[in-house]
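Novice: can't give you the sequence, but here's the structure:
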């Protein structure tokens, strides 16, 4: 079972993701909230195996900072960062923080669920810009 801590500051999206994820046979949201500053403690407390973190959250808290703290303390926890903002520095910052995968919120829920599953299997997904300048994602085995 993939045990997920979810951080998303938009309540409607957070609630929708909780319902979608909990409807999966192999996934469960063990904590969901709006502030990334709470992610490390929630991951510790719940024994989560995955953290799905928005980049920009309540109180100007950063999912990327939370990801770095989680990976430093619990390197086996997989971290997926998501954002709706096509800011390339977020991708670079996520890589430096040790994030396992990065996804833009313009993907469908089926694709997001697939990215979570592949990340848990050791693959890493990060966007890149094609010649048309639209974000595209590629998955590849994460080097250990």
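Specialist: Yep, that arrived. Source: prediction; values computed, not measured.
Novice: contacts, neighbours, all on C-alpha from now
Specialist: Fine.
Novice: which residues touch the residue lying closest to residue 78 once chain neighbours are set aside?
Specialist: Once flanking residues are discounted, residue 78 sits nearest to residue 50: 4.6 Å by C-alpha to C-alpha, 6 or more residues apart in numbering. Counting by C-alpha atoms under 8 Å, 6 or more residues apart in numbering, residue 50 makes contact with 2-5, 77-80, 120.
Novice: One more: residue 77?
Specialist: Taking C-alpha under 8 Å, 6+ apart as the criterion, residue 77 is in contact with 48-51, 70-71.
Novice: when you check the residues you listed against the helices, which ones overlap?
Specialist: Among the contacts of residue 77, the members found in helices (DSSP state H) are 70-71.
Novice: Columns distance to residue 85 on top of the contacts of residue 77, output as TSV?
Specialist: TSV is the format used below for those (distance: C-alpha to C-alpha, whole Å):
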residue	distance to residue 85
48	26
49	26
50	22
51	19
70	23
71	23
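Novice: between the contacts of residue 77, which has the most around it?
Specialist: Comparing the contacts of residue 77 by number of neighbours (other C-alpha atoms under 10 Å), residue 51 comes first, having 30 neighbours.
Novice: second one coming, line it up with the first:
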């Protein structure tokens, strides 16, 4: 029996995944959570073989999203294999997931049998990834942005100007402008908002 943890903040999606997986005779969902901060405790309590993690779940400063959770989970429960299960097939997300130690990356619009087969594959030590997404990730290359640049662009994505970003992130106005300028150059964008859009579309934020 393959024990599975399902982490997704959308109740309908989470419930659907649980129902589909529990129909399989060799799969059993042992935990389901809706917040990044709940995953590690649930994994330690239930010792799952595979964890299905959404990317964009509510989190905190330590664990802001499913990709951060994936890395933490691999350290906290080494025997648990991780599959990222997301709506967003972004090359940057794929690259970050692999760097975090995930064994699989599955899109939510894939057929249920693909997810089931993916779980079985990672459980025996194989990978379960979309070959087209993997190829696209390789073509785009690694994330060129520094952590500070990503932080500034995440704030810019909310429509904040440099002065607002500086206040929110406790940086000087000049430092924010420098980070924005660097990010604009790295993304070949027209301005800060455009850089944030490009970086977000590539899954770099």
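Specialist: Everything's here; your move. Predicted, not measured: the structure shown is a model, and the values here were computed from it.
Novice: Tell me how they score on TM after superposing.
Specialist: Here the TM-score for the pair of chains, by TM-score structural alignment, normalised by the length of structure 1, is 0.84; 131 aligned residues with a C-alpha RMSD of 1.6 Å.
Novice: For the residue nearest to residue 78 of structure 1, give its distance to residue 135 of structure 1.
Specialist: Counting by C-alpha to C-alpha, to the nearest Å, the gap from residue 50 of structure 1 to residue 135 of structure 1 is 24 Å.
Novice: With residue 110 of structure 1 instead?
Specialist: For residue 110 of structure 1, the distance to residue 135 of structure 1 - C-alpha to C-alpha - is 17 Å.
Novice: same thing with residue 67 of structure 1?
Specialist: Note on residue 67 of structure 1: its distance to residue 135 of structure 1, by C-alpha to C-alpha, is 22 Å.
Novice: Likewise for residue 85 of structure 1?
Specialist: Look at residue 85 of structure 1 and residue 135 of structure 1: by C-alpha to C-alpha, they are 11 Å apart.
Novice: Between those two, which contacts overlap?
Specialist: Overlap of the contact sets of residue 85 of structure 1 and residue 135 (by C-alpha under 8 Å, 6+ apart) consists of residue 104.
Novice: Looking at these two, which has the bigger crowd around it?
Specialist: Relative neighbour count places residue 135 above the other of residue 85 of structure 1 and residue 135, with 15 against 12, counting by other C-alpha under 10 Å.
Novice: OK, contacts around that one?
Specialist: 86, 104, 127-129.
Novice: Which single one of those is nearest to residue 19 of structure 1?
Specialist: Nearest to residue 19 of structure 1 out of the contacts of residue 135 of structure 1 is residue 104 (C-alpha to C-alpha; 19.5 Å).
Novice: Contacts only, for the residue sitting nearest the centre point of structure 1.
Specialist: Centroid check for structure 1 by C-alpha atoms, centre = their mean gives residue 80 as the closest residue, at 2.4 Å. Listed by C-alpha under 8 Å, 6+ apart, the contact set of residue 80 of structure 1 reads 50-53, 99-103, 116, 119.
Novice: Show me what it aligns to in structure 2.
Specialist: Residue pairing (TM-score structural alignment): residue 80 of structure 1 is matched to residue 83 of structure 2.
Novice: Wait, a strand at that match?
Specialist: Yes. Assessed by DSSP: H, G, I helix; E, B strand; the rest coil, residue 83 of structure 2 belongs to a strand.
Novice: For residue 30 of structure 2, see how far away it is.
Specialist: 16 Å.
Novice: just residue 10 of structure 2 next, same as before
Specialist: Using C-alpha to C-alpha, residue 10 of structure 2 is found at 18 Å from residue 30 of structure 2.
Novice: out of the two, which sits in the busier spot?
Specialist: Neighbour count, other C-alpha under 10 Å: between residue 10 of structure 2 and residue 30, residue 30 has more, with 19 against 14.
Novice: tell me which element the more buried one falls in.
Specialist: strand 27-33 (DSSP states H and E).
Novice: distance between the helix or strand following that strand and the chain's centre?
Specialist: Using DSSP H and E, the helix or strand that directly follows strand 27-33 of structure 2 along the chain is helix 36-46. Helix 36-46 of structure 2 sits 17 Å away from the centroid of its parent chain (C-alpha atoms, centre = their mean, to the nearest Å).
Novice: and the angle from helix 36-46 of structure 2 to strand 27-33?
Specialist: Interaxial angle of helix 36-46 of structure 2 relative to strand 27-33 (axes from the mean of the first three to the mean of the last three C-alpha atoms, to 10 degrees): 140 degrees.
Novice: What segments of structure 2 are helices?
Specialist: Going by DSSP H, structure 2 shows helices at 11-22, 36-46, 66-76, 91-99, 112-123, 131-140, 147-157, 162-169, 173-187, 192-201.
Novice: Next, count neighbours for residue 32 of structure 1.
Specialist: Quick note: residue 32 of structure 1 (other C-alpha under 10 Å) scores 22 neighbours.
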